[in-house]
Structures are given as C-alpha cells and as structure tokens.
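Q: for reference, the sequence and a predicted model appear below.
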Amino acid sequence: MNNLVKLTISQAVSGLKNKEFTATDLVTAHINQMDKYRYINSYITEIPELALQAAKKSDFLIQNNQARPIEGIPVSIKDLFCTKGILTTAASKMLQNFTPVYDATAYSKIINAGGIMLGKGNMDEFAMGSANINSYFGNVINPWKAESDDVDLTPGGSSGGSSAAVAAFMAMAALGSDTGGSVRQPASYTGTVGIKPSYGRCSRWGMIAFSCSLDQPGVITRTVEDAAIMLEIMMGYDEKDSTSLNAEVPNLRSAVNQPIKGMKIGIPYDLMENRSLSSEIITMWQNTINLLKDHGVEIVSIGLPYINYALPVYYVLSSAEASSNLARYDGVRYGLRVEGKDSNINEIYELSRSEGFGAEVKRRIMMGTYALASTNINSYYIKAQQVRRLIVNDFTNSFNKVDCILIPSAPTAAFPLNSNQDDPVTMYLNDILTIPASLAGLPCISIPAGFSANKLPLGMQVIGSRLDEYNIIKISSAIEKALNLKFIPKGF
C-alpha cells in the first residue's frame, strides 16, 4: 500500500477508475506517510478522520460511475486559504484561533472536483518569506539532504509546507499561493513542479491577503501533467473576486507531450552575468537551452533591461500593500486580542499587534508604512509603480518575438535552514528570478531540471505571455520528458 503514495495524479485516477485500489486505501497510505514524516512539519492542522470520511464518499461515487475529475486524490491546502469549520491561521499567532465560516474559491474548486484535503500546509507567516522559517508553528524541513552532510535544508517559501508535503509523498498535490515566487521557488528547492497562472486566472476570494496586486493561487505537484490537471480545475471566473478574469479556460492537459519544434524561446543572456547565480545554475540553464535546440526550438536572445530593478520594486509595492491589508488585525476588528493594565484602545492595538505578528511581518509592515508616508510616497511607492510598468513593457516587447522565456527558478540549490536568518536582504535575493514574472502578472512554471554537485534538485522556469498557460505546459512537459530524471529524496 505504501507504493500508492508514489503514484502520479493521472495514474491514481486511472487506478481508482479501474478498481485497482480504493480512495480509502489511497488516503490511508498518505495518512501513514504523514505519521512517519511528521518531523518535516509540513502540516499545521491534520484532519485524518475527515479525510477518511471523504474517501468513503469518493469510493461510493467511483463504484457508481459518478467519479469527478480528481475523485479520491489526497491534497494539502496551504493554511492561507479559508476552509469552513477548519482552523486557518496563515501561520501566525495573530490568527491562531481563527476558524472561517466559508471556503476559499480555489479550495472549493478542488474539493468539488473530488480532491480530499489531508490538512492545512505550513508556510511563512502571512506568506512573507522565502525559507519557511517565519511560521509561528515552527520551521519546515526539506525532505532532501545534501550528499556531503546531514544539515537540515530549507524547503523554500512561503509555500514550504506545500512543497515538502508533495516531495515527501504526504500529498499528491498542494494548493499554494504565489506572490513573488512562493510556489515556484519552493518547487525548485524540493524537486517538484510549481505553477503560477496569469494574474486573475484563479480566484483570490477566501485567500488571506498579503499583496492584492500580486497574490495568486498556484499548485505544486510532482509532474507537469499533474500540474496541468490541477490548475485547469482551479481556473475560471469568480464574481466574488473583483480581479477575476472572465476568460475561457484552456484544455491544459492537452498541451502535455505536444511537439515543440519551431517554437521560439527567449533567453535574457545578460542575466547569466548576475553574480547571485551559482555556476551550477548557469550550467543547468545552458544544458536546458541545448536540449531545446536539439528538439528543434529556436533560441532567441532577448533584452529585459529593467529586470534588475524587480527586487526593490517588489519589496516596496508588496510591503506597501501588506501594511494596508494587515491593518485590520488589531485585536478589536480581527485577530489576537491582548489587553494591558489600562485596556484603552491604543494599548490594545499596540499589544495585540506586537504579540500577534512575527518579526518579518512587522518588518514588512514598517517598510510599507514608510513607503506610503506622505513625505516618501512619490520617491518610493509611485516610483516603484512606474518602474513596474517598464518591467511589464520589457516582457511585452519580448513576447512580440518569442513564445516563452526560459530562466532558472532560483539562484542556488536549497540552503541550510539556519543560514541568513538575521540577514533579510540576503534572504530577499532568493526571489530575484521569480519576482519579475509576478510583477508582470504572467503565467510561469518551475520544473526540476538538474542536480547540484551535492545531489540537490535545481529548477528551471518557463514564463509565458499573459493568459498563455498552454505554452508553458507544452514547453515544460517537453523538457521533463527529454530529461527523464527522477527527483526522489534519499530514503523516500
């Protein structure tokens, strides 16, 4: 039964349909895996009893030929998505006792398609972080280990619990969120596939807000085909979300295993000179370029001159939006309430926010408040918006020449959990390759494409033009098939 956890979603759906095993068998195998590897700390809340109840329902539907698209498939849901009657904390003390009375749309779509939630995935507090070291509920440990030592590594962030759960076979897929790379960067560090759709493709309703102009649900799986299956289910217009796009949902699964000969892929070669990129990453990038050439793809040199400004632009804009979004958590309207001796309103605000928020969240609120101050707004917030437009224009011009853009997902392989914790700027640099596409609202996917000298997974990123999820699936599927590599952590 333990081998069931290593099936892909497409394999599991087929096996369930053919009565080779039951949904109860599949869910039980994953619960056992969660018990075995609980030290990884992938989940904040586990709901095995509810999952088994849902599995019985799935078995009934399968038996009666009423199975939905992913009937019986066990999934992890990032603890940023509201789940009716089930604790939703955003990994913060501020929301440690919050139980929603409604479901997030992205979560509902997965459940209504037959998915079974195993629990709520651990994450960086309010999705602010790149290493999953900012959770009130403890660090998440990457299932992968370097060949040279036994040091615990980061699974990436902020969807670190999601990526670790999928990599360690504790879920077949994980619903995550991606603001500046929070699905793609963790996927790169854990040898999994992480996809972020175009901004507005998936509803944000019921997803606790960090940065409204950047936040977007995404998904982590173990194969490109599984990512296509899950994302197609999640996409679609939602009247409850004012940023939701009323656009036709493409048949993403049909993009898998399609020929790519004649397609044009853009390479911003200047980015190879960036000193943040390790030599291993550049070698993997060049190897992937050569692989695409061998498959008849035309490689086109492109310029993205403003991409070097993406990191500061992102941290100004996202922090400014966070300072506004998180203002509601004051102990009176929402969140943890802490009262002092005097119990006046200002004291409640101060004590509640001081105790309820972690250090990184406080740092971002302060940065955002500073950027929005009347004396600073023109120099920081307005200027960042102007440069964001230049970054968008760079991508628009490039997509007049190419079908997709290929760059790495992260500048290095996964790093030790205890490194750079006191150096936020160095930590922010881990997002340097994922942020540009987020600022432009573009669809992008990270796929495992090689290994470091220490046998750690490395990820490549395929970026598409707006609303062109189809072509990023097409290209990434071809790369995955041509590489034919297995990304399984040692001992799993």
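A: Sure thing, it's come through.
Q: could you use CA atoms for every contact and neighbour count after this?
A: Will do.
Q: and the gap between residue 80 and residue 361?
A: 15 Å (C-alpha to C-alpha, to the nearest Å).
Q: for residue 213, same thing?
A: 18 Å.
Q: then residue 322?
A: 9 Å.
Q: re the thing from before, which of residue 80 and residue 361 has more residues huddled nearby?
A: More crowded of residue 80 and residue 361, by other C-alpha atoms under 10 Å: residue 80, with 29 against 23.
Q: isn't the more buried one up against residue 207?
A: Yes. Residue 80 lies in contact with residue 207 (C-alpha atoms under 8 Å); the separation is 5.7 Å.
Q: now residue 46: how far from residue 156?
A: Residue 46 is 21 Å from residue 156, by C-alpha to C-alpha.
Q: and the two? Which one has more around it.
A: Shown here are residue 46 and residue 156; by other C-alpha under 10 Å, residue 156 has more neighbours (38 against 19).
Q: in three-state terms, label residue 228 for me.
A: Using DSSP: H, G, I helix; E, B strand; the rest coil, the structure places residue 228 in helix.
Q: show me the contacts for it.
A: 252-253, 473 (C-alpha atoms under 8 Å, 6 or more residues apart in numbering).
Q: how far does stretch 199-213 sit from its chain's centre?
A: Distance of stretch 199-213 from the chain centroid (C-alpha atoms, centre = their mean, to the nearest Å) equals 13 Å.
Q: against that first model, consider the following:
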Amino acid sequence: MVFLNKIFKKICQKPFSKLTSSPIRSIFTTHCFDNDFEIPLDENLYWDNLQNSLEESDQYTNKLTKAEKNVFILQLKMQYRSKSRQSTTPELQLAESISLVDTLDNWRVIDSHIVSTKRSHSREIFGSGNQEMLSKKIASSGADSLFVVIDRLTNMQVKGLRTTLLGNNPNMAIYDRYKVVLEIFKRNARSSIAKLQIALAEIPYLRHRYENKIVNSCIRSINRAKKLEKLNILISDTFDLAEKQAFESEKRWNKNLAIGRLDGRTFTVKDNISTESIRTTCGSKMLENYTPSFNATVVDRLLKSGSLLVGKTNLDEFGMGSVSSSYFGTVKNPYNVLIDDFDEDANDFYISGGSSGGSAASVSSGIVDFSIGSDTGGSVRNPASICGCIGFKPTYGMISRFGLIPLNNYLDTIGIMSRKIDVLVDVFNTIAGPDPNDATSLKCEFKPIKLADSFNTNEIKIGIPKEFFPNGLSEESLKAWKHSVGIFEKFGNAKIVSVSIPNIIYSMSVYSVLTSCEVASNFARYDGIRYGYHSELNLDTNPSGYNFETVVRKNRDESLGQVVRSRIVSGNYFLLKDNYEKYFLKSHKIKQLIVNDFLKVFNDDQCDLLVTPSCFNETFKYSHFLKQSQVFDEKDFFTSCANVAGLPAITLPCILSQNSLPIGIQLISKWKRDDLILNIANWFINKNGFEFLADNDKFLHKISNN
C-alpha cells in the first residue's frame, strides 16, 4: 500500500487508503493485482503510464470524435446444460450491445451475428466450423472493429481471434464489453476524479501492452516459423524452450532486472554450432542423432544475455556449399513467397545461398531478430546478400569458435545476421571477446562498439579493387556496386580511389586447397565406429567379409554427401608426400601474399574501406544448381579474400533486381577495425533506405493467409 499511497498523493493529494470513492479502489485492486501480478521495482513505471493515460484522456474527445468506426458485433449464445441459468436472451443482449455502440459518436454497427458456443472461457471461443463462416462474414462486412459481447477477453483469446477470424485484417481493433464501456466513460469524463477512474480502469490493458510484449513477440516468431515450415529453414525447433525463456525474460523486465539489450530478443543458430541437449546435425545423416553435452561459447553467452533460442537452422552439409542443401532438404529463399504462382511443394525455386542459408532466411522472413552462422569463405555474407539482410564476418579471432564444428580452422569465423544494424552490434558486443577454451581467439581486451549518432564520411577513402571486375559479373550486380559507390560519393562526400590487390585473384584457390586439407584431417573422426552414423552390417550372409576399411567406407558412403566425400578425397590428395609442398605449403605462402597486399592497401593510407560486389548475380533457381558439375565454383570469389586475410567484412542489402530479388554489396576494412566497418554500415543503411522483406506488405499479407 505504500507504493499506492505515493501514486495517489502525486495525483490527487490524498492517500489511497483515505479515498472516499470506493469505485476507484475497487477498479484498481480488482484489475491491478489479479494473476499474481508483481509491482515493478521502479515506481516511476506505473506513474508514467498513469500520467500518460490522463494526458491522453484530456485529448481523447477531440481525437475520437473525428474517427469513424464500423463495428461488427459478435453476440455469443451460450449453450448451457440447464435453461434455468439463462437470465436473458442473446437477442436482448445484442440489442443492448447495439445501444452501447450507438452511444458513441461516429461509431456505427455495420453488421452483427449471433453464434452458439460452449467455451467462452477457452482460448478459442468458436469451433472450427464457425471460424471459417465468421471469418468470411467479417471480411465481407467492411468492418474495421470487432465487438465480441463478453465481459472481458483474455489476452490469449484476443490472439486466438486474430489468428482464426481476422487473418485478412490482422490490425482490426477488438473490443469486449469492458473496453466499450470504458470508451463511453472516456467520452463523458470531465472532472479530474472521473479521468483518474478511467485511467486506473485502463491499467489492465496498459499492463498487457507492456507485460506481454516479449511473450507476444516470441509467439509471433514461432507462428511465423510454422507458417513458413515448407521453406526448410529450421532443422530442429526449440519453440517450447523459447516460450519458457520469454516468460522468464518478461518477469525480469517487469521487475526492472533485465540482463541487457538482448534480453527477450529471438534468435536462431546454424546447426553446426553446439547446443547443449539440442540436436546438432551439421545438415548430415552422419550426425542426424548427435546431441552435444555442452553449449558453444557464443550460444552460452547469448543465453546468459536473455536471448530466446527459436531453433537450429538448415545449411549445406557440414557448411560445404553455397546453396544450403542438406540431408534435411534445401532452404528456399523467403522471396519465393512474393511470387504469385509460387508452389511450396514445387521442385524448383529460388535458393537462399549458403552455407548459412537457413540463418539468412530466418532473419529475412522476420522469424527472428538475429541469427548466428559460420563464415569460412563467405557463408554468412553470401546468403545474407541474396536473402536481403545484413551479414557480418568480424575479424578472425574476435569471436570464440569453441563449440563450432570445424570446417577449416584457418578460416572459420562466427558470423552474425540481422535486419537491424543496432541489434547486430548488440549481439557482437555480447559474444565477442577472449575465450580460454579457444586458442585462436584474440587475447586482447574487447571494447564494446558504439554506433555514432552522426558519422562523418568526408575523410573516408573508399577503395575499388581493380581485380574485382571478373568475367561473369552480372549487370544487376554491377548496378548495385555503382549504386553503393554513388551513395558514398553523393551523400557522404567520400573520396573514391582505385586500388590494386594483385594476389587477391588466388583467394578462391587458396580457400579451396586449404579447406580440402582441413576437411581431410578434421573428418577422420567421422568413421561411424567411434563417432557418427553406423551402418547395419549383415553378418548373417557375410560374417567374415568386413574389416575396418570396408566398414568405414560403408558408413561414409551411406551418410556423407557427394561434396563432402569429394573434399575428403581431394584433401588427402593435396596432403600426399609428393603434393604437400606443391599444394598445401604453396597455398599458405600465397595466403601470406594476400595478407601483405591488404596491409599495403590499408596501412599505406591508400583507402580506409573497400566496397565490392558480394555475389556475381542475384539468387538463382535450384534447377540451375543441379546442372553445375564443379565441386568448387566461383560463388565465393568476392568474399573468400576476407577470410584468407582474416579481415572484418559485411554485406548490406542494396537494391532489388528486375526480378524483385535482393542484391547486396560488401564492405571490407582493416584488421580489427570492426568499429569502423559497423559505423559505416549503419550510415549506409540509413542513406540507402532498403525495404526489408519482413516489412513488405505483400509478404505479410501472403503469410497471414497461409
């Protein structure tokens, strides 16, 4: 009561316990302290909400008299077992409800319907048979508001109504009797005490608005993931865990005990990053049933920050590829949804890139706020570019790789994807820093990055590599490149210079050789005897025909894809005694030459930043991928150099192609200048004004009707 007294002394100079108006005490105590609600530690939270409500009440009459509402009334006809319980009729109740609406200026009843139900207290008030009929009737009526004649709708009932009845109009206002009566009182409140009564009576709605924000957001993420299930974005979902985490996060926020800026944010993790007690498959049959007993460092830090894990995302098998096609299917680009005749079950579709295609698709489609992937030659930046989101590969060693199932220890980097640069920076600040479990993590203290409110690009020199005009660069990608450079030149007054990185053309060769050698070494563990999938042996017909070699070959043939087996073979070839110096050692020497080229460009003050294409073209159809015969193609030509040199790089959505598909551009900066590249990325995004798919009206309309 002490807290209540303070509030009421501020408002009306009387303590709560001495207020003579019993309705005030009744409304406040009935609706503020139900459901074991706890007052936040910060008293100013409710005081601010009450004050805002009073200020809104002062302006309410002027605002609402101008707004016209067309109301559809749903009158419930309760099917009681005993008729003696019915003290009135649905027809009389409907007439009363119509009178209530008519009391409000500029409100009119456009249609009404009496519907039978047995479950006014259930989450779904109407059965499936009535749902379809009511949905069509409401949609055809032209109403913009729905009045369900029930005393108080619960928050879950409102969600159920939006899902089952208002799919075509998710923004339609929903009222119950309590709220309609409040509207009437608002119109007629003149004295301070009357306005106070209304403000206090509205607290339940204010409370739901703030208290359930995180839980509601989590449920929306889960529902969207379910609607987009056929895009093959997730290999394993953690919906139950995410909901549990959301409720815990909600409690922390309500008590002003939020852990940090990521508390309550939803995320996904690429399925080659270890998660305790959650299946981690690497997109392979070999690890179909593998469940780690520990969390990767990045996962552990995110969970401790209060982030909500929604699922594990699909990828190319063990991260080898640029399509995100695995044992669990191929990820479909969310932009497919915009195609009018798109068939979710069709065998041809636009791909999402790879290998972190599932992560990019989960962000682009709005399922989650951010996703964690791995980037060995462009596996975060490539799919981010063609799915239309931001993909960041930090400086090598800035983020711990502990718990990442390795592909290439020299090049592997944990990457981040998001639609918002500020969220991406929050994630980076949370997961970056030294880790004693990872010998390759940088030992220097990590200083959190801050985005500048205004960033001056006048002194920035933008470098354009001469070597990045290869054959095969499409007109669309060239257009995006020129567009991005034009933004820096026109809006930032940046200086554009031409630079040369002569050995960069060998990046793909270095990447391919070193990755194959690492695969040959790292994948020796996947023999199916000590680790992974184990084939059933027919000992009845061939009891003595198996030895270690034949068993391993059988296990791998049945559980590893063609690309993985090809890289194991090529890696062993490169590591043969006669080939070791010619391929493996020479690749390391060329790697150092590439590093030296970058050092010369950045340290000799030639430029501060490179702006390059991120891909040769927009995304392509899956049928085009199936026609390719090369194991190593050129998809990572523009991105692999940053991995070879260990530099920070980021891809940003730039333009839409003629086919309305996203094309991104890439920024590369000096070693350990992650702060510079993120601030410049933030500046570019604000100037470019790209519309993300998750905000696209057509996309939202299509998935709402799914």
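A: Cool, got the structure. None of the values given here were measured: they were computed from a predicted structure.
Q: quick TM-score on the pair, please.
A: For this chain pair, the superposition-based TM-score is 0.93 by TM-score structural alignment, normalised by the length of the first structure; 479 aligned residues with a C-alpha RMSD of 2.1 Å.
Q: so where do the helices sit in the stretch 301-450 of the first structure?
A: Along the stretch 301-450 of the first structure, the segments classed as helices by DSSP state H, counting those that start in this stretch run 310-325, 345-356, 359-372, 383-398, 424-428, 435-440.
Q: is it possible to get a markdown table of these that adds distance to residue 274 of the first structure?
A: Formatted as a markdown table, the helices of the stretch 301-450 of the first structure follow (distance: least, C-alpha to C-alpha, whole Å):
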| stretch | distance to residue 274 of the first structure |
| --- | --- |
| helix 310-325 | 13 |
| helix 345-356 | 38 |
| helix 359-372 | 26 |
| helix 383-398 | 17 |
| helix 424-428 | 15 |
| helix 435-440 | 15 |
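Q: specify the stretch among these that is closest to residue 230 of the first structure.
A: helix 435-440 (20.1 Å; C-alpha to C-alpha).
Q: what about the closest one, how far off from the second structure?
A: Compared with the second structure after fitting, helix 435-440 of the first structure deviates on average by 0.5 Å (mean C-alpha distance after the TM-score superposition for the first structure).
Q: tell me, that helix lands on which residues of the second structure?
A: Aligned using TM-score structural alignment, helix 435-440 of the first structure spans residues 640-645 in the second structure.
Q: same deal with stretch 363-378 of the first structure?
A: Using TM-score structural alignment, stretch 363-378 of the first structure pairs with 566-581 in the second structure.
Q: buried residues, the matching stretch. List them.
A: 567-568, 570-575 (16 or more other C-alpha atoms under 10 Å).
Q: first-to-last residue distance for it?
A: End-to-end distance (C-alpha to C-alpha), stretch 566-581 of the second structure: 21 Å.
Q: for that stretch, what is the distance to the chain centroid?
A: 40 Å.
Q: repeat for stretch 439-454 of the first structure
A: 11 Å.
Q: ok, and for that stretch, which residues are buried?
A: For stretch 439-454 of the first structure, by 16+ other C-alpha under 10 Å, it's 439-452.
Q: just so I have it, where are all the helices in the stretch 51-200 of the second structure?
A: Under DSSP H, counting those that start in this stretch, the stretch 51-200 of the second structure gives helices at 90-102, 128-141, 155-164, 177-188, 192-201.
Q: of all those, which lies closest to residue 580 of the second structure?
A: helix 155-164 (61.5 Å).
Q: report the buried residues of that closest one.
A: Buried residues in helix 155-164 of the second structure (16+ other C-alpha under 10 Å): 157-164.
Q: and stretch 233-242 of the second structure, by the same measure?
A: 233-239, 242.
Q: could the residues you listed go into CSV alongside secondary structure?
A: Formatted as CSV, those follow (three-state DSSP):
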residue, secondary structure
233, coil
234, strand
235, strand
236, strand
237, strand
238, coil
239, helix
242, helix
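Q: possible to save those residues as JSON lines with distance to residue 556 of the second structure?
A: What follows is those, written out as JSON lines (distance: C-alpha to C-alpha, whole Å):
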{"residue": "233", "distance to residue 556 of the second structure": "26"}
{"residue": "234", "distance to residue 556 of the second structure": "24"}
{"residue": "235", "distance to residue 556 of the second structure": "21"}
{"residue": "236", "distance to residue 556 of the second structure": "23"}
{"residue": "237", "distance to residue 556 of the second structure": "27"}
{"residue": "238", "distance to residue 556 of the second structure": "29"}
{"residue": "239", "distance to residue 556 of the second structure": "32"}
{"residue": "242", "distance to residue 556 of the second structure": "35"}
